[in-house]
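>>> just coords:
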């Protein structure tokens, strides 16, 4: 069969490696050209890898969650027509009846065994299992369940009800009941007709103070489904208040107890979730790869190569808040999400046009010479927190967009980034970045410059504070802006003028009409 080997391509600009996050196909699947084969995570984004061939998947040559280099073979795809011929020539498919096939066999390989229903197989397995302490009675409608670590005996509360058909006592259970001591015999009431032989035996066992059966002393009445659910949830049935007619724990009791436990867990969070113990979660190891690895390297390179200088300014953003409310009510912005971040983005573009050197890059040539490249265009980056880590996609040529177009671009950028669908091209070529830490309720912070740029603006939360206006203290919407700059390019005077221009727009958005 002819096979086509597909190697990991360079899906970005000069990428050297990627991690296979998940395969979307498996051996034997038929694929067409451009069908998605897998998702890969590069240092910049999560990318769906389409198939360049049509045929049948023969083998997956690279496992999931492994970082591999570009050019490494990852999948083998065979010709679908040849695969079909090969299957047809080999006789009927496995398990199908036909002249050349074999009769169906049972689990022991006997071709003469008759098919057996699933219920029949389950019953026979329960009876013949060597680990079962007591054989299931043929007439019993309820199986006997034996818990690990507890002496053999029937499950209390799982027998027939009082008005159900009686069944004979199990000899195995009766034989295990220890003799009653004389002192206990005096305190024990006269025996009553027993309708639940196994329950009577269990009571006799737990009543013995010195019988050595520790597990049975804490035995709780509960039906098998309730015990199974409790085990899955990690609940000790002895802790659950029982409301059943015979003192058994019902499913409603279990659900109520679990709901209460979840409420307590939410009210008082711990270092581990309620499904785990402290020891299980003392140390959690997370491999550093993909976006996190790339972000860590970029931040270290930036912090130790570009000398940072940061300045901050408090801004009365009351008119920005009023302007945002007017835009939300405008028919022109109907269906478009508008926030103060839109006004800040426009302010940064406007201020950079007045101070071009903040929209530049420090470049060291191959000969070792240093140069400053001033960009007369704005690829505005927006730092976005995603489940995969911090991403900084950028809006290309943001200086050419109207206010509405910029709002749409911001919404699309955020939606795409949070969904992990940002393309590698969206992550490259940025000229300046905004980080909106105010969305998390943070007043301000010191941002680190995105590599390849010389400036970044941090946008703090907007909240009402007392503010002095014309000698009077009145409540106003106040925010704090922070800027970090590469001091090799941006001097203190330039950074101050740039931040003052940004603040001016936030205080009076009407300046954008100039």
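Noted; the coordinates are in hand. None of the values given here were measured: they were computed from a predicted structure.
>>> CA only for contacts and neighbour counts going forward, please
Noted.
>>> wouldn't residue 7 be in contact with residue 74 here?
Yes: counting by CA atoms under 8 Å, residue 74 is a contact partner of residue 7 at 5.4 Å.
>>> between those two, which one's more packed in?
Neighbours per residue (other CA atoms under 10 Å) separate residue 7 from residue 74, with residue 74 holding more: 19 against 16.
>>> wait, what's in contact with that one?
The contact partners of residue 74, by CA atoms under 8 Å, 6 or more residues apart in numbering, come to 5-8, 60-62.
>>> looking at these, which is nearest residue 307?
Distance to residue 307 across these (CA to CA) is lowest for residue 8, with 37.8 Å.
>>> ok, and here's another one to check against it:
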């Protein structure tokens, strides 16, 4: 038997509230299946299963707030025998009957509104779905997110409402706690390099000239890809540091920092970013932004990041020294691209440039290695067609 526990979804998480079960006793699950939805300071996170097997019991109630590591379910591995009748009769570990979730104070249940999970309510508000018109398929007839998804499919809004489903004050507190821990425990060092972006900018203009707006590439995709390629060649920038020391990662999962409407920040991972074609990478970045701002991310996206990229976009400060997100060991901050006088050969001419600032963990790397890493990013951006 394996115990499925409340996962840690980042350095800033201590507990989560179970808002929806996607499984029931007797269901067969495989690694990667979404089995539950947990509400955290960063919204509703879809929790994935990390083993194959059969659901034996559900050991947590809907609406229950559980600390990281608390048991949530028991899963019987393939080949394990089910409990014998005598065992099942003795102090059984029966599944809890899910309790109807308590609705948020601002959206109380009425005679016209059926019970719904908090996550379903947030999704309904985001998609403009009238809960009173739905029939729930959850426990006791409660409306769950699958019901809202089905109702919203034909008329989905193109964008989430600002801050939908998110407690911005709680998120800001969580971010502050994580960053305070990072600055307290990680010996940061910082290196900055100004990179000539003119070649990359010209290539983007030419590439996008015949594309529809939704298919165009953004400079951010090139920055992420160049960083991922450089990290794949520099093991000391890509991995996690814990009580046992540094563990280099075998793939580059770039955490893409996303600013949320109304405030707050998340950095979900773009898996295997070093190998993704630019068009695929751009599509995944757009998808992450949409789901992050709607408060709908997956657990693996919140925990798998091995290095983070934070970019100011087209407007903002010229440079940014970011704080490392533990347990990672590096983050690259890109300022806003700006036209500057640039020496090219024997002439001075205007060129589009960007300042890249590396914040790295001195327990794992040093300035010389960090400088080579920034140089590798620069080299990648000088050959955008090869990214």
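Alright, I've got the coordinates. Predicted model only: the values in this text are computed from it and were never measured.
>>> now, of the contacts of residue 74 of the first structure, which are buried?
Those of these that meet the buried threshold are 5-8, 60, 62, by 16 or more other CA atoms under 10 Å.
>>> could you point out which element follows the lengthiest helix in the second structure?
Longest helix of the second structure, by residue count under DSSP state H: helix 168-185. As assigned by DSSP states H and E, the chain's next helix or strand after helix 168-185 of the second structure is strand 188-196.
>>> so how many other residues sit close to residue 264 of the first structure?
Using other CA under 10 Å, residue 264 of the first structure is surrounded by 12 other residues.
>>> same question, the one 3 residues further on
Using other CA under 10 Å, the number of residues around residue 267 of the first structure comes to 9.
>>> which residue lines up with it in the second structure?
Using TM-score structural alignment, residue 267 of the first structure has no partner in the second structure.
>>> give the contact list for the equivalent of residue 200 of the second structure over in the first structure.
Aligned counterpart of residue 200 of the second structure in the first structure: residue 320 (TM-score structural alignment). Taking CA under 8 Å, 6+ apart, we find residue 320 of the first structure in contact with 340, 343, 506-509.
>>> can you pick the most crowded of these?
So for the contacts of residue 320 of the first structure (other CA under 10 Å), the most neighbours sit at residue 506, 26 neighbours.
>>> double-check residue 12 of the first structure against residue 424; I have them as touching.
Yes: Residue 12 of the first structure lies in contact with residue 424 (CA under 8 Å); the separation is 5.4 Å.
>>> trace residue 464 of the first structure over to the second structure, please.
Correspondence of residue 464 of the first structure to the second structure, assessed by TM-score structural alignment: residue 339.
>>> report the buried residues of the longest helix of the second structure.
For helix 168-185 of the second structure, the neighbour count (16+ other CA under 10 Å) marks 168, 171-172, 174-175, 178-179, 181-182 as buried.
>>> next: stretch 386-397 of the first structure.
Using 16+ other CA under 10 Å as the test for burial, stretch 386-397 of the first structure gives 388, 390-396.
>>> which residue of the second structure lies farthest from its centroid?
In terms of distance from the mean C-alpha position of the second structure, residue 346 ranks first, at 46.1 Å (CA atoms, centre = their mean).
>>> any idea how far the spatially closest residue to residue 339 of the second structure that is not a sequence neighbour is from residue 240 of the second structure?
Leaving aside its sequence neighbours, residue 339 of the second structure sits nearest to residue 352 (CA to CA, 6 or more residues apart in numbering; 4.3 Å). Applying CA to CA, to the nearest Å, the value for residue 352 of the second structure to residue 240 of the second structure is 34 Å.
>>> so for these two, which sits in the more crowded spot?
Applying other CA under 10 Å to residue 352 of the second structure and residue 240 shows that residue 240 carries more neighbours, namely 22 against 18.
>>> how about the more buried one, what's its partner in the first structure?
Under the alignment (TM-score structural alignment), residue 240 of the second structure maps onto residue 361 of the first structure.
>>> which one of the buried ones among the contacts of residue 74 of the first structure is nearest to residue 484 of the first structure?
residue 8 (38.1 Å).
>>> the residue nearest to residue 339 of the second structure reaches residue 338, doesn't it?
Yes: using CA under 8 Å, residue 352 of the second structure makes contact with residue 338 at a distance of 5.5 Å.
>>> re earlier: what comes up buried for the helix or strand harbouring the match of residue 200 of the second structure?
In this assignment (DSSP H and E), residue 320 of the first structure forms part of helix 318-329. Residues of helix 318-329 of the first structure classed as buried: 318-321, 323-324, 327-328 (neighbour count, 16+ other CA under 10 Å).
>>> export the residues you listed to a markdown table and append columns for distance to residue 81 of the first structure.
A markdown table is the format used below for those (distance: CA to CA, whole Å):
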| residue | distance to residue 81 of the first structure |
| --- | --- |
| 318 | 69 |
| 319 | 69 |
| 320 | 65 |
| 321 | 65 |
| 323 | 64 |
| 324 | 61 |
| 327 | 60 |
| 328 | 58 |
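>>> ok, back up a step: which ones among the buried ones among the contacts of residue 74 of the first structure map onto strands?
5-7, 60 (DSSP state E).
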